[in-house]
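In: Fold the stuff below for me.
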Amino acid sequence: MADHSIEEAKRKAATRAVEDHFDPSATYIGIGSGTTIVYVVEAIKERSTNPNIRFVPTGYQSRQVIVKAGLTPIAFDSLPEDAVLDVAFDGADEVDEDLNCIKGGGACLFQEKLVAERARKFVCVADYRKDQPRLLTNWPSIPIEVAPISAHTVIHSLRQLGSANPRVRENLLPKAGPLKTDQDFFIVDAPFPALLTTADVAAGAAAGDGTGGSWEVERLSREIGLITGVLEVGLFCGLDGVQAERLRGEGRSTAGKLGGQRPVAVYFGMQDGSVKVRTAPARG
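Out: You can find the predicted model right below:
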């Protein structure tokens, strides 16, 4: 019964998100990974009357979902240089009250971030279990994609940053060895204490720079990203696509990114059958 309730919550959240953000006249749409995205694609299929839309998957699994639905996939690296996705739909492993996300439980975080940052807006769809006040409340660790040769060095550096027991993720069958991503990289899962939001730091809760073990989300994401051998960090934070577009319009740099990695909205399917929609506080 519990599993049925969770799947129904995912379906309702996906349906509502597609109703609010799917445009039948779109050119390119990003499709993320995970079980919730199956319901997103189903909802799009029901509403799509435009055979010319191209769907950009974040990995092998999401491409299969697109193909099975009779929609047309296009590889990320086949997009025209100046093309921007109209919207990207994806799930999350955990979302805090500022809409920062942990992603990478399914080992697709690098391609998920590529797609999110190429979209005008990233819309996140999840069930009620993912809705938490701070990241690393229930989800145990930050997924980090690393070059296999660097795994031990990265783990040592993560310990220096305060991660208690970072580990290379293994396949479900231990004899198969470490799990490999679509890039043939490893995933290191790094536990940290619950992460602070920018509001926590502004309110004086802590400096957020690792002192006393307390990290703010964006600060920790930057620090991990600086470790040699790290391809990408499973923290989706910072600007969202709307904010990035506004900054570009004002002539302010967004580091060459077309969009942002933080969602503009998260749709949580709730236990009572309702859908809770959260949008992020405004930023400069």
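In: hey, let's count contacts and neighbours off CA atoms from now on
Out: Will do.
In: what about the helices in the stretch 151-284 of the chain?
Out: Using DSSP state H, counting those that start in this stretch, the helices of the stretch 151-284 of the chain run over 151-161, 198-202, 217-225, 241-249.
In: Show me which helix runs longest in this protein.
Out: Among the segments of the chain that qualify as a helix by DSSP state H, the longest is helix 2-21.
In: Can you name the residues in contact with it?
Out: 36-37, 39-40, 43-44, 87, 123, 125-128, 267-271, 273-275 (Cα atoms under 8 Å, 6 or more residues apart in numbering).
In: Name the nearest residue to Cys124, ignoring sequence neighbours.
Out: Closest residue to Cys124 apart from its sequence neighbours, by Cα to Cα, 6 or more residues apart in numbering: Val266 at 4.6 Å.
In: Return the residues in contact with that neighbour.
Out: 99, 123-126, 277-279.
In: Here is a second sequence; please produce its structure as well for comparison:
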Amino acid sequence: MRLQRWVCLRKLAAGSLSAPSSWRLVAFTSQKQHVRRFSQTVANMAEEAKKLAAFAAVDNHVQNNQVIGVGSGSTIVYAVDRLAERVRQEKLNIVCVPTSFQARQLILQHGLTLSDLDRHPELDVAIDGADEVDSELTLIKGGGGCLTQEKIVAGCAKHFVVIADFRKDSKALGQQWKKGVPIEVIPMAYVPVSRMIARRFGGEAILRMAVSKAGPVVTDNSNFILDWKFEHAQNWKEVNTAIKMIPGVVETGLFVSMAERAYFGMEDGSVTIRSAPVN
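Out: Predicted structure coming up:
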């Protein structure tokens, strides 16, 4: 019976047989299982790629007696793992400044020295992830909602390094990341800001809604986030400046001319390093 069903499924795939509904269900179920296994494989590769990129960045940029800016997101977890490992093994004297509540908790959980910009306003290096990185190292950040503090910390660092997996690498913004540019706004201003952005730059700026609670996402700064789904490539430097000048806008998730190097973990287990263009 099993052999007969297999033969019929092969004929069905070739289009030479009209299958009964029970066999179509078997074929559909098999296809769903294949897609699920493939998606899981890609996810596993991406996690390993994040780890490779994070370890490479920490090994290449962290030295003794440094103040380190610690970013947010899933990739930064591996960077903090490696940082803590090196501190233990090499007895490094490292101070960490977080970009979010999540980063703060990671630092404390790993027994690293926690500080802030009041005590350490100048950082040696900041390491953070990104939602998308283009060919000139312009970034979209803020998928996790921490864009303002991430940009402040990155701006205080002598060197800003990005870590990501292969899915975040693009020639132009918008090729891989389809959720738009995050924009943090004062709550009372989200409607006029969203209307003005759409009118001036096209596309649509949508209020980000929470998943596990009713209502909008609220940032660590008690603000809202708009996700601007733009329609075409822009002069990102000019757009970033123009949006920031709109009353009610706190910060954008466009990081222009800030990152000096990006580490991408690849599918084959290698790490690709890209430096910012020299102007």
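In: TM-score of the superposition?
Out: The TM-score (TM-score structural alignment, normalised by the length of the second structure) is 0.82; 236 aligned residues with a Cα RMSD of 1.3 Å.
In: separation between the residue mapped onto the residue nearest to Cys124 of the first structure from the second structure and Ala79 of the second structure?
Out: Counting by TM-score structural alignment, Val266 of the first structure corresponds to Ala262 in the second structure. Separation of Ala262 of the second structure from Ala79 of the second structure (Cα to Cα, to the nearest Å): 14 Å.
In: ok, now Val249 of the second structure?
Out: Look at Val249 of the second structure and Ala79 of the second structure: by Cα to Cα, they are 31 Å apart.
In: Centre of the chain to the lengthiest strand in the second structure, how far?
Out: The residue-count maximum for a strand in the second structure (DSSP state E) belongs to strand 157-165. Centroid separation between strand 157-165 of the second structure and its chain, computed with Cα atoms, centre = their mean, to the nearest Å, is 12 Å.
In: who touches Val233 of the first structure in this structure?
Out: 109-110, 142-145, 221, 224-225.
In: residues near Tyr190 of the second structure, how many?
Out: 22 (other Cα atoms under 10 Å).
In: what about the strands in the first structure?
Out: According to DSSP E, the strands that the first structure contains are 28-31, 54-57, 87-90, 94-95, 101-102, 122-127, 142-146, 167-168, 186-190, 230-233, 235-236, 265-269, 275-279.
In: Would you convert the ones you listed into CSV that also reports distance to Glu245 of the first structure?
Out: Formatted as CSV, the strands of the first structure follow (distance: least, Cα to Cα, whole Å):
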stretch, distance to Glu245 of the first structure
strand 28-31, 17
strand 54-57, 20
strand 87-90, 13
strand 94-95, 23
strand 101-102, 20
strand 122-127, 13
strand 142-146, 27
strand 167-168, 36
strand 186-190, 31
strand 230-233, 23
strand 235-236, 17
strand 265-269, 16
strand 275-279, 17
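In: Quick check: the spatially most central residue of the first structure vs Thr35 of the first structure, distance?
Out: Note on the first structure: the residue nearest the mean C-alpha position is Lys103, at 4.4 Å, using Cα atoms, centre = their mean. Taking Cα to Cα as the measure, Lys103 of the first structure falls 13 Å from Thr35 of the first structure.
In: quick one: which of Val249 and Ala79 of the second structure has more around it?
Out: Shown here are Val249 of the second structure and Ala79; by other Cα under 10 Å, Ala79 has more neighbours (27 against 22).
In: The more buried one matches what in the first structure?
Out: By TM-score structural alignment, Ala79 of the second structure lines up with Val40.
In: give me every residue that touches that match.
Out: 11, 14-15, 17-18, 89.
In: one more time with 10 Å, if that's ok
Out: The contact partners of Val40 of the first structure, by Cα atoms under 10 Å, 6 or more residues apart in numbering, come to 10-19, 22, 31-32, 89-91, 125.
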